[in-house]
Each structure stands twice: as structure tokens, then as C-alpha cells.
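# this is a predicted model, with the sequence first.
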Amino acid sequence: MPKRRRPSSSSPSGPNSQNFLAEGVPEVHQKLLEHVLANNARLSKVRIAKLPHGIGIVAAKQIQKNEEITFIPKSLLVNLHDIPFPNSSPIDHPTKVHSSLAAYIASQFHKSPGDNSGSGNNNEPFIDILPSLQSFESSMPLFWSDQVLANCSPWVRSFAVKQKGKLEDDYRHALEMHGKRGVEFLREEYEWAWAVVNTRTIYYRPKKWYKIPAEDCMTLCPFIDYYNHEASGDESCTVSFSTDGLRVTTQKSYAAGEEIFVTYGQYNNDHLLVEYGFTLPTNPSDNINIDHWVLPKLSPRHQELWKQLPYQGECFLDESEVCYRTMMALRLAVIGVHDLGGGKRYGDFVKLVEGEMEEDEYVGLYERDEGVVRDMVGEVAEAARKDAEEGVAELEKMWESAEFWDQRESIEAAIGRWRQCLDIIAKYKEKNNN
């Protein structure tokens, strides 16, 4: 990490860390507070608090809209632009940011003879407050067993498999770039650090990184990551960078004791589960990826044409409707194979795709087909419902089995997500009478 102004042997100068710590919060968090305050962080009217869903930030007193409540100087950020770590610069070396940043975090943890519960002797208080590997293993599908994943939704399962592959590639890269150059970490430590980077980094792009892909512009920020996620971006605090550091500013007023949120973006609960290891009980952005049930409605020739259209991508269903992409895929599916590639029927569909024909006009011309499309949407919703119920049933059997006793937390998380999907489907069917 970058060099920091070391606090004197007496108590830290400036604000007392106790002012920013609610009762019941473990002592290890006080050490981090002392560390950031001693290194020119500024906190205003906020406290770290122990909440029903974990550690978070609450208002210590009334906070007004547009108040700056946190400033973390650039020197405290943990990223490959600033840390003194060999062969870590994506500019100067063919390195992967996620891989190398995880190697750095793992190497810092490795220096501690204890674990990351605060008992270690390393000089990085930030490392000590990070979640344990066990917490990641129970919450993130990436670490779930094949038996649990086999009964998750198709999208969660496929994304977790991709993550497993990326973790393997990054681990090999980390060994090649850093492990063979004297940087020490164990495989288990690296997996933990990789999950830390995946779940806790935020976007950061210094000028020197202008050629680095956006997805590689990652930084860890002590204290900022205490702020939990809320889906409503227009009410959550804004997080902004400047040349001197990172600021959190309110977009609404807060009463004393009220939790303060930032937003990671408008993601559905599948995305939140696989990327961060949690779902939101109430998520206005929640929906279900229904590719698994939509794409089989298209013949190989239909799928070939679908891939050439601007509507290719993921299909979704929410409480009210299916997305326009789903409707376009199924409108293509009802066109006979003999009409594909030529003739008025397919030509009108292409006009609709390219915006040369209004949807109302198209629906009027092919009203009978639209009825078939609506029936297919109902079939897709029903197929998703049946698969969800079957998944829940299998997972509940596993939960009862002694064989999977040590996986109960991940099984409960998988069941919880399926039940959210069932709720979405039920509300959709009720609103659309199918």
C-alpha cells in the first residue's frame, strides 16, 4: 500500500475514533477508524454500526441533503496505481488488475500469523476488517458445490461457472507474475482475496490509466466499503473522485440512527447474488433472466438470424411484463422457416427491427401471430415456474440431508433466490392473466 503518515505513539490526533463508532461494534473496526483518521480522512455526522444485516453506516445526528459526509484521501486507496507491489502496473506489465490486486491482498494477509478477524499483527487495519473466506463460501455461488449449483437458476449456474474459470485463470496469472517473484500466498488466501476484490472494489481511473479497460479500473477504499447498497440511485449517496481523494455526498436528508446507503447500480438479485453474495428483499430492479426458456422456442435457423439482429442478448421477465427483446425473439420464432430470409412477412419483421415500421402497425398486420406470441410468453413463464419449484424441492431435500449439513447456508441462499423468482412469476401471471 502507499506510504502513510504514521500516527504517534500517543492517541491519534484529530477527531476521536469513538465518535464514529456505535455501541456493539467489534474493536477491530476502531483500529481501522484510528488508521484512516490519522491519515487525513474526514468523517461528518456518521457512525459505523452493527445492523441486523451486518455492519453499515448510520447517521449520528440529523444530516441535510447535499452534505459531504465522508472524504478518503487518495493515499488510503488500495489499487494497482498506488501500491508498491512488484510487476503490478497494467501499464508497464502484461498484468490483470483483478488478479494482481487479489495477489497483493492475499500477500498482506499471509504476513499475519493469525486470520483476518483482527488477531493478526500486520500493519494493514483494512485487511483485518474484511469478511472471512467462510462468509464468502456460504454467500457467493462461485464457491458453492456442484450439487447446489445444479439446482440454482440457469443464469446463476452459468455465471458462477464463468467466475470459477476466471478465478482459475487469475490464480495462474498471479503465480506467474508475482508468486515466482517472492510474493507469498496460499491458494485459499488467494481465493479469499479474489472474492474481496470482486465484491468490494469501486471504479477508479487515474489519468495514467486512460488505455486500461473500464472493467479493470478497480480500487479498494477503506471506510467507504462500510456503506451498504441500495437499489434506488436517486436517493443513495453519490460517490465521486477528485485528484485528492474520494467523497461521499448525500442526496437526501437523514434522521439520527437512519442507515445511509450508496448504490452499486440497478441490478437484479441474480446479479447481486453472484457478484456480491446477497439479494435485496425489496428490489425495484429485480427480474428473471429467461433465456433458458425463450431460446429453445427458436429453431437453429431462427437462432442464426437472431444472432445477427440488434436485439440479441438477454431476455427478462419482471412482475409486470417481459422485455421487448423477448417479444422480438418470439415474434421471429413464429415466422415459418420457409419465410425466413425473404418475402413480405420477414421483410416486415426486419422493418420493425430497424424502426421503419411502428409496433402498432406490425401488430395490426399480424394479429394472429401476436396471439401465438402471447401464448408462448405464457409457456415461458410456466416453464420457469415449474423449474423454480423443482429447484426449491431438490434444495429442500439437500437441506434435510446430513450429507449437505455443512452447506446449509448456501442452500438457504439458493432457495431464497428461487422463491423471489417464484414471487415475480406469480405477480406477472396475475397481472397478465396467464
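Sure, I can see it.
# for the rest of this, base every contact and every neighbour count on C-alpha atoms.
Fine.
# thought Ala106 was touching Arg187?
No. Counting by C-alpha atoms under 8 Å, Ala106 sits too far from Arg187 to count as a contact (9.1 Å).
# residue ranges of the helices in the stretch 301-434 of the chain, please?
Under the criterion DSSP state H, counting those that start in this stretch, the stretch 301-434 of the chain contains helices at 324-333, 343-353, 359-365, 367-400, 408-432.
# which other helices and strands does the last one contact?
Under the contact criterion of 3 or more C-alpha pairs under 8 Å, 6 or more residues apart in numbering; DSSP states H and E, the helices and strands touching helix 408-432 comprise helix 133-139, helix 146-149, helix 367-400.
# which other residues reach that helix?
Here helix 408-432 makes contact (C-alpha atoms under 8 Å, 6 or more residues apart in numbering) with 137-141, 144, 148, 152-153, 269-270, 279, 287-288, 317-321, 378, 381, 384-385, 388-389, 391-392, 395-396, 398-399.
# switch the cut-off to 6 Å
Outside helix 408-432, the residues within contact range by C-alpha atoms under 6 Å, 6 or more residues apart in numbering are Ser138, Ser139, Glu319, Ser320, Ala388, Val392, Trp399.
# how about that helix, which residues are buried there?
The neighbour-count check on helix 408-432 (16 or more other C-alpha atoms under 10 Å) flags 408-415, 417-422, 424-429 as buried.
# got the angle for it vs helix 367-400?
For helix 408-432 against helix 367-400, the angle by axes from the mean of the first three to the mean of the last three C-alpha atoms, to 10 degrees is 160 degrees.
# and here's the other structure:
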Amino acid sequence: MALQPVADLFNHGDRGGCHVAFGGDGFSFRTTTTYRKGDEVKICYGRHGGDFLLVEYGFVMAENCWDEALLDKLVLQRLNMSQKERLEDAGFLGKYVLDRDTVCHRTQVALRLLCCKVGEWMRFVNGSDDGHRSQGAVDALLLELLRECVVAVDSAIERVRRLKAGEQLQKDMLIGRWEQIRQLVNARIESLERETRT
């Protein structure tokens, strides 16, 4: 990658604020909304979750419509070796993600392997079963995993607070990121609990 004069001065906004194009004449920036004098014009660096923005760019956003949390550790620890091999063969081992609305299809596949008989699971994987019949069991397991996730997040925040290394600003940023993850997880827990009551 190379530095682009002026372009590198734009901060990131999850929804952008201007359209960026690159062609033979160079970069062009066109605003996508009306700005008042003194307003900051932002560009979107891409559809990135908070972890990516923290690691690649060194910041955490208060609001990020593309935010997500990785659930691999929680899901994978529930699977035995045979189940992991089955998921690997089907192309669904790992990359289990919770975003602002729901968990990804990959997560649904993995959780169904823990809740369903193999035949029903295979029909879901190949698309001949929509998974409606097993969704209640999947949601119950997901709720259990997400509650475990909240405990893990709280533990991670406490470990960061006790760190002797690093600057306070760095610790605050890490704690802020963990709190965002907790917020994502809690929102999904609340949604699942509401669905269960209805």
C-alpha cells in the first residue's frame, strides 16, 4: 500500500460520507450528503468490524453498523473431533460470526450439528431442509453460548484492567472494544429471550 496525499487525511465512517473513485486521472472524492461548514467529511475504509479496525487501523468506533464478534472459541470447544471433521469436510469449520442482527449461516450449521441427528443436519447443509423444526433447539444452545460469552468478556475486561504493561489509553481502547462485543452479545441475548417468550 502507498500513502495517498490528502486521501490519507480522511477518517473512517462506517457509512462513509463521500464516494471515492480511482482512475487514470487519480482519485476523486464526491460527497454523498450535505455538509455544513466545519463538519468532518469521512470515507468508508470498508465493511469492517471493530476487531479489524482496532488491529489494522488502531482505533475503535463508538457506532459501527458492520461490527461483529467471532464466536469460534465458544462453538469449537463444544465440538468433538468427529464433529469438527464433519464440519471441515462440509466447508463449515470455523469463522462463526455474530453481527448486529444475528449469527451467520456457518454458526447455524455448526450449532445444528450439536442439536440434530446427522441426517437432519446434512439436509440443512445441502439446502433440502430450512431448519425451521430444529431452530428452537439451536436458539436455546446459542443462548447458552452467548451467556458464556458475556462471562468470558467480563473476564477479559478484568484481565486488561490488571495489566501492568501498556499505556492507560491502550487499555481503555481494549476495554472499550470488549464492551462493544458485550453489547453485541447482550443485544442478541435479549432478542432470543424475547422470541422465546412469544
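Perfect, thanks for sending it. The structure displayed is predicted, hence computed values, not measured ones.
# what's the TM-score here?
The pair, once superposed, lands on a TM-score of 0.88 when counted by TM-score structural alignment, normalised by the length of the second structure; 194 aligned residues with a C-alpha RMSD of 2.0 Å.
# quick one: which of the helices of the stretch 301-434 of the first structure is nearest Tyr171 of the first structure?
Comparing the helices of the stretch 301-434 of the first structure against Tyr171 of the first structure with C-alpha to C-alpha, the closest turns out to be helix 408-432 (23.8 Å).
# in the second structure, what stretch matches that closest one?
Aligned by TM-score structural alignment, helix 408-432 of the first structure falls on residues 168-192 of the second structure.
# average offset of that stretch relative to the first structure?
In this overlay with the first structure, the average offset of stretch 168-192 of the second structure from its partner residues is 1.4 Å by mean C-alpha distance after the TM-score superposition for the first structure.
# so for the residue positioned nearest the centre of the second structure, what's the nearest residue that isn't a sequence neighbour?
Residue closest to the average C-alpha location in the second structure (C-alpha atoms, centre = their mean): Glu68, at 1.4 Å. Excluding the flanking residues, the one nearest Glu68 of the second structure by C-alpha to C-alpha, 6 or more residues apart in numbering is Asp99, at 4.1 Å.
# list the contacts of the equivalent of Leu9 of the second structure over in the first structure.
Under the alignment (TM-score structural alignment), Leu9 of the second structure pairs with Tyr226 in the first structure. By C-alpha under 6 Å, 6+ apart, the contact set of Tyr226 of the first structure is Gly56.
# from what I can see Ile48 of the first structure touches Ile57, true?
Yes. Applying C-alpha atoms under 6 Å, one finds Ile48 of the first structure in contact with Ile57, separated by 4.8 Å.
# closest to Leu32 of the first structure out of the helices of the stretch 301-434 of the first structure?
Across the helices of the stretch 301-434 of the first structure, Leu32 of the first structure has its closest neighbour in helix 408-432 (28.9 Å, C-alpha to C-alpha).
# what separates stretch 372-387 of the first structure from the chain centre, distance-wise?
Centroid separation for stretch 372-387 of the first structure versus its chain: 28 Å, with C-alpha atoms, centre = their mean, to the nearest Å.
# mind listing what's buried in that stretch?
Burial within stretch 372-387 of the first structure, assessed by neighbour count using 16+ other C-alpha under 10 Å, is assigned to Val373, Arg374, Met376, Val377, Gly378, Val380, Ala381, Glu382, Ala384, Arg385, Asp387.
# can you tell me how far the residue located most distally from the centre of the second structure is from Pro5 of the second structure?
Going by C-alpha atoms, centre = their mean, the residue of the second structure most distant from its centre is Asp25, 36.6 Å out. Taking C-alpha to C-alpha, to the nearest Å as the measure, Asp25 of the second structure falls 14 Å from Pro5 of the second structure.
# ok so, going back, tell me the residue in the first structure aligned with the residue nearest to the centre of the second structure.
Match for Glu68 of the second structure (TM-score structural alignment): Asn287.
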